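1. need a 3D model of the sequence below.
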Amino acid sequence: MARFLVIGGFLAAVFWVFSIVDCIVQPASRHRGVPKGVWIAIVIVFPVIGGLLWFTLGRLRPGRSAAEERYLPLDDEPGPQRRPQDRISDAEQERRIRELEAELARLDDHGDPDDPRPRP
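-> Reported below is the predicted structural model:
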């Protein structure tokens, strides 16, 4: 049991030092929430919890600005956007819906000719 406490204490100390160094070397523009000095104090005063807070809440991800971190909509997906000329009109959409409903009704009435299962 003592061996696990020693190993856990060593790993906590390494994580604490790594958190302090990472917080110090990051530019002030990559700190979120409070100023850089406050983050350093949080990481030093609260060794493991401060480091966890720093990596989860205080540090911006690489390549992202603070504005992008704060205001990224959840439903935005990267990729090509649909152009206005690619959109179908409401009348065309209604026509397609009616065709699909008619085909479904026909299949319900007559069954699918390609379906090898017998109808009940």
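2. make it CA atoms for all contacts and neighbour counts henceforth
-> Noted.
3. where do the helices sit along the chain?
-> With DSSP state H as the criterion, the chain has helices at 2-25, 36-45, 47-53, 66-70, 90-110.
4. for R59, which of those helices is the nearest?
-> Closest to R59 of those is helix 2-25 (C-alpha to C-alpha; 8.0 Å).
5. and that closest one, what's buried?
-> F15, W16, V17, S19, I20, D22, C23 (16 or more other C-alpha atoms under 10 Å).
6. want to put them side by side, so please do this one too:
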Amino acid sequence: MLLLSQAVGLVTLVLWLYCVFDVITTPEAVCRNLPKIGWILIVLLFPLIGSVAWLVAGRPERAQAARSRPSAFPEYDRPGRFAATNPDDDEEFLRRCRERAEEQRRNAPKKSAEGEA
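-> Now for the predicted structure:
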């Protein structure tokens, strides 16, 4: 009987460690039903029940996790993002770049002739 309780304890420990690691490494955006910090607290405070709850109700579905995997360039994955195929086609963008560069030139500290000598 003691061996059985030790085996159950070991399985619970392995399950808990797996779930803690899984919650921590899962991106916030794909956690289901609760925010990530909520799942971390539940799994840490209630090892067996929290681990099972994470696996059933919190862990992202496989297809959803694959779709929302962060890319190397997350700014390109933003919904509604407009990307001009040719920078010369986006006159508004070029105009704003020129205005910003001119503003930076005006606001840049001037080097005095005395300070350089």
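7. nearest to L52 of structure 1 among the buried residues of helix 2-25 of structure 1?
-> S19 (8.3 Å).
8. isn't the closest one up against G51?
-> Yes - S19 of structure 1 lies in contact with G51 (C-alpha atoms under 8 Å); the separation is 5.2 Å.
9. got CSV for the helices of structure 1, with distance to R59 of structure 1 too?
-> Shown next, in CSV, are the helices of structure 1 (distance: least, C-alpha to C-alpha, whole Å):
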stretch, distance to R59 of structure 1
helix 2-25, 8
helix 36-45, 10
helix 47-53, 9
helix 66-70, 10
helix 90-110, 47
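10. quick one: closest of those helices to L60 of structure 1.
-> helix 66-70 (7.1 Å).
11. give me the common contacts of S19 and G51 of structure 1.
-> Residues touching both S19 of structure 1 and G51 (C-alpha atoms under 8 Å, 6 or more residues apart in numbering) are V43.
12. related to what we said a few turns ago, adding distance to L60 of structure 1, write the buried residues of helix 2-25 of structure 1 out as a markdown table.
-> Formatted as a markdown table, the buried residues of helix 2-25 of structure 1 follow (distance: C-alpha to C-alpha, whole Å):
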| residue | distance to L60 of structure 1 |
| --- | --- |
| F15 | 19 |
| W16 | 19 |
| V17 | 19 |
| S19 | 14 |
| I20 | 16 |
| D22 | 12 |
| C23 | 11 |
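13. any idea how many residues pack against G115 of structure 2?
-> When neighbours are counted by other C-alpha atoms under 10 Å, G115 of structure 2 registers 6.
14. and it, what's its match in structure 1?
-> Using TM-score structural alignment, G115 of structure 2 has no partner in structure 1.
15. please report how far G115 of structure 2 lies from Q104 of structure 2.
-> To Q104 of structure 2, G115 of structure 2 is 22 Å away according to C-alpha to C-alpha, to the nearest Å.
16. next one: I40 of structure 2
-> Going from I40 of structure 2 to Q104 of structure 2 by C-alpha to C-alpha gives 45 Å.
17. that concludes my questions; thank you for your assistance.
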